[in-house]
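Chemist: model this:
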Amino acid sequence: MADGEPPKPPPRLEESVKQSQLSPQILYSDVVKAHSQPYSQQPFELNTIFDAESSALKEISTYQGKPSVVFPFSDKQVLVEKLKYVLVGKFSHGRPPMDTIKKFFVSLKLKGDCNSTIFDKKHIFIECVCKEDYYHIWLKLKWFIDGYAMRVFKWSPDFSPMKESSIAPVWIRVECLPLYLFDEMSLLSISNSIGRPISVDPRNINRTMLHSSRICVELDVDKPLLDAILISFKDEVSKNILEKFWVKVFYDEVPLFCSFCCHIGHGTGTCKRRLEDIRSGQGKAEILSADKVFDNMPQAENSTNSTKFVAGNCGSKMGKQIRPSMEWQPIGKHVPNARSDLDNKVAPE
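Modeler: Next comes the predicted model:
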């Protein structure tokens, strides 16, 4: 207001009403009500409207009077392949805010993007873009985020929040290998008979460690551990086996897995849930049948097998073959991913 000018009169009532109608007052109760709406009732925008007549929609049939949608199995394989770098993070004793979790993954300075999403109060999904980040997070098995422990598991299509995956990254040691097999692809091929290979110790590749080879594999820790691998060389033309020998396999820090409650971290013999069932008298038949398996827990390093092995780098003549009396003795039952050509079990002289 300039000096000497009279003050402006207040606006008329009609104008005030019009302004209030243009910018209505926001009440606290309305804000609370909006945030308390169920997810299905919250407003959203439609970016695209799908054409319901599209030929991309799957076949519809009926089963027992109810609708059934039929997908080609190849579709499942394609969909699962898109999620090959997804991990499951589990917080058994409380979970930090999601913003804190996202900041944690940013702090790891990964090579690519990493998206984390809540599944339920204990589980999150961790989706990596590149393979290196996927294994970097998984190989540690347990992380601490703002004081909360997060265990990491491999995601699979049959994921269930009630069951933890028995697939874990484990370092194996293959001993008594001939020098010429200290080659990356050769070591990966050998370890593939135990589990899906992940990585080879670089000291083996550059041949600075030759007393044993270390390979990290995806191992099903619910299966018995194999203590030997048969290596064969065959003629490419005649297909005849020219040479065979066995090598020992050892395992470093295999996580315990409970087949009773499907959790990693403890064995079946010490499972609290199983012991409670025993005390209460429930499930005795299942427990007794399970004991027959669990009493023979795999002990790869302390195997009582009388199996004899060829020593590639262990003092014997390289390439020496095994006597017919030597048999391949897996500890417990056969692992499904072991190669079928090992089932001959006897290496001829």
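Chemist: from here on, contacts and neighbour counts on C-alpha atoms
Modeler: Will do.
Chemist: which residue is nearest the middle of this protein?
Modeler: In the chain, the centroid-proximal residue (Cα atoms, centre = their mean) is Lys154; its distance is 1.0 Å.
Chemist: now do the contacts for that one.
Modeler: Shown in contact with Lys154 (Cα atoms under 8 Å, 6 or more residues apart in numbering): Val86, Leu87, Val88, Trp138, Ser165, Ile167, Ala168.
Chemist: swap in His136?
Modeler: The contact partners of His136, by Cα under 8 Å, 6+ apart, come to none.
Chemist: the residue nearest to the centre of the chain and Leu226: what is the separation?
Modeler: Using Cα to Cα, to the nearest Å, Lys154 is found at 22 Å from Leu226.
Chemist: what's the answer for Ser166, then?
Modeler: Counting by Cα to Cα, the gap from Ser166 to Leu226 is 16 Å.
Chemist: let's see this one next, to set against the first:
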Amino acid sequence: MDAAGAAVGAPARPRSYADLVAQTPQPIPEVEVPLRPLKMFEGVPYVSFTKEEIDRSAQPFKFFLVLKFLRRRPSLDNIRAFCWWHWGLVFQPVISAMANPRSVFVCLSNEEDFIKGFSREAFEIDGVPYRVFHWSPEYVEEQELAFVPVWIFLLGLPPNYYHESFLRNITLPLGQFIRRDNCTRCATRTDGARVCIKMDISKPPMDEFWIGVPNQPSSWLQAVVFEKLPQFCMHCCMQGHNLKMCSRERTKIQGGDGKLRKIWGRKDKKIDGKAGCSKEVGTSEVQPT
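Modeler: All right, here's what the predicted structure looks like:
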């Protein structure tokens, strides 16, 4: 398969933006659940689904991405065309708006296209930077997932370990293997392996781990170099800054021991016209001045 994604059974690539936009999206596969009686809780009706049903409902969306632009997003047509031409996709992506005006769904139909979009190293369309997330039922538009694609370099890894099946196992302590770069795939650079993984950036990064039984003659500590590791704030669940730089509301109070403490809290939100409840999410001590 070449860079243009020519494959047996793949549709002809559109010749223009208009051709791309004109193509008709296909219905998603239906997931059936039984009809059940309406439930009541303290006089309020509600519906609920089992975890297994929710997991099945998410299967048709397993190759969906969310692009969250850091400024006003480009038009849907421009995003659609950019993803098609610059990502080198095999099948046409379906791009749709989300409730957040800066975010879009990118609906991809196969794993190959998903990997191309998720592991991109340049996150910018029409000069507007964006962050990419793998959509799941846990995705919340007001927050950002801590699981993101990160490129790493396994310094000094011998070239006989560059096989994809080996790298899938080797990167398990760090996250989920996404893909290796072309130099690693072809072993044209043998001072280490460069790999994209899906990792949890809310946890401290692991800069080394053992390959083989620890402290045995045939084993070694493998060094890990992270490229552009994003910062993540546990208070507001957003990327781009850490806890110390968080701009969420902070209030100083004085305790009985004479020390000042910072109370971090979320601002009240209105839901259906009703005020939500504020929530303290952490404290840190500050010496009085």
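Chemist: can I assume Asp113 of the first structure is in contact with Glu132?
Modeler: No: in this structure Asp113 of the first structure lies outside contact range of Glu132 using Cα atoms under 8 Å: 11.4 Å.
Chemist: which neighbours do the two share?
Modeler: Between them, Asp113 of the first structure and Glu132 share no contacting residue, judged by Cα under 8 Å, 6+ apart.
Chemist: how about the strands of the stretch 101-250 of the second structure, start to end?
Modeler: Per DSSP state E, counting those that start in this stretch, the stretch 101-250 of the second structure carries strands over the ranges 103-107, 124-125, 128-134, 147-155, 176-180, 192-200, 208-211, 220-227, 232-233, 238-239, 249-254.
Chemist: reformat those as a markdown table; add distance to Pro45 of the second structure.
Modeler: As requested, the strands of the stretch 101-250 of the second structure are arranged in a markdown table below (distance: least, Cα to Cα, whole Å):
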| stretch | distance to Pro45 of the second structure |
| --- | --- |
| strand 103-107 | 31 |
| strand 124-125 | 44 |
| strand 128-134 | 32 |
| strand 147-155 | 35 |
| strand 176-180 | 40 |
| strand 192-200 | 37 |
| strand 208-211 | 52 |
| strand 220-227 | 49 |
| strand 232-233 | 36 |
| strand 238-239 | 34 |
| strand 249-254 | 36 |
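Chemist: among these, which comes closest to Trp85 of the second structure?
Modeler: Closest to Trp85 of the second structure of the strands of the stretch 101-250 of the second structure, according to Cα to Cα: strand 124-125, at 11.9 Å.
Chemist: so what corresponds to Pro205 of the second structure in the first structure?
Modeler: Counting by TM-score structural alignment, Pro205 of the second structure lines up with Leu225 in the first structure.
Chemist: quick check: the gap between its match and Val78 of the first structure.
Modeler: Applying Cα to Cα, the value for Leu225 of the first structure to Val78 of the first structure is 32 Å.
Chemist: more neighbours, the two?
Modeler: Leu225 (25 against 10; other Cα atoms under 10 Å).
Chemist: still on that earlier bit, where's the aligned residue in the second structure for the residue nearest to the centre of the first structure relative to Met238 of the second structure, distance?
Modeler: Residue pairing (TM-score structural alignment): Lys154 of the first structure is matched to His134 of the second structure. From His134 of the second structure over to Met238 of the second structure the distance is 15 Å, taken as Cα to Cα.
Chemist: how about Phe232 of the second structure?
Modeler: Plainly put, Phe232 of the second structure is 6 Å away from Met238 of the second structure if you go by Cα to Cα.
Chemist: now do Val140 of the second structure
Modeler: Distance from Val140 of the second structure to Met238 of the second structure, counting by Cα to Cα: 11 Å.
Chemist: Ile241 of the first structure - nearest residue in space that isn't next to it in sequence?
Modeler: Lys234 (4.1 Å; Cα to Cα, 6 or more residues apart in numbering).
Chemist: now which residue in the first structure aligns to Arg179 of the second structure?
Modeler: Aligned by TM-score structural alignment, Arg179 of the second structure pairs with Ser199 of the first structure.
Chemist: now do Phe91 of the second structure
Modeler: Per TM-score structural alignment, the equivalent position to Phe91 of the second structure in the first structure is Gly112.
Chemist: its match in helix, strand or coil?
Modeler: Recorded secondary structure, Gly112 of the first structure: coil (DSSP: H, G, I helix; E, B strand; the rest coil).
Chemist: count of residues packed around it?
Modeler: By the measure other Cα under 10 Å, the count of residues near Gly112 of the first structure is 13.
Chemist: on that earlier part again, looking at Phe232 and Met238 of the second structure, which is more packed in?
Modeler: Under the criterion of other Cα under 10 Å, the comparison of Phe232 of the second structure against Met238 puts Phe232 first, with 22 against 17.
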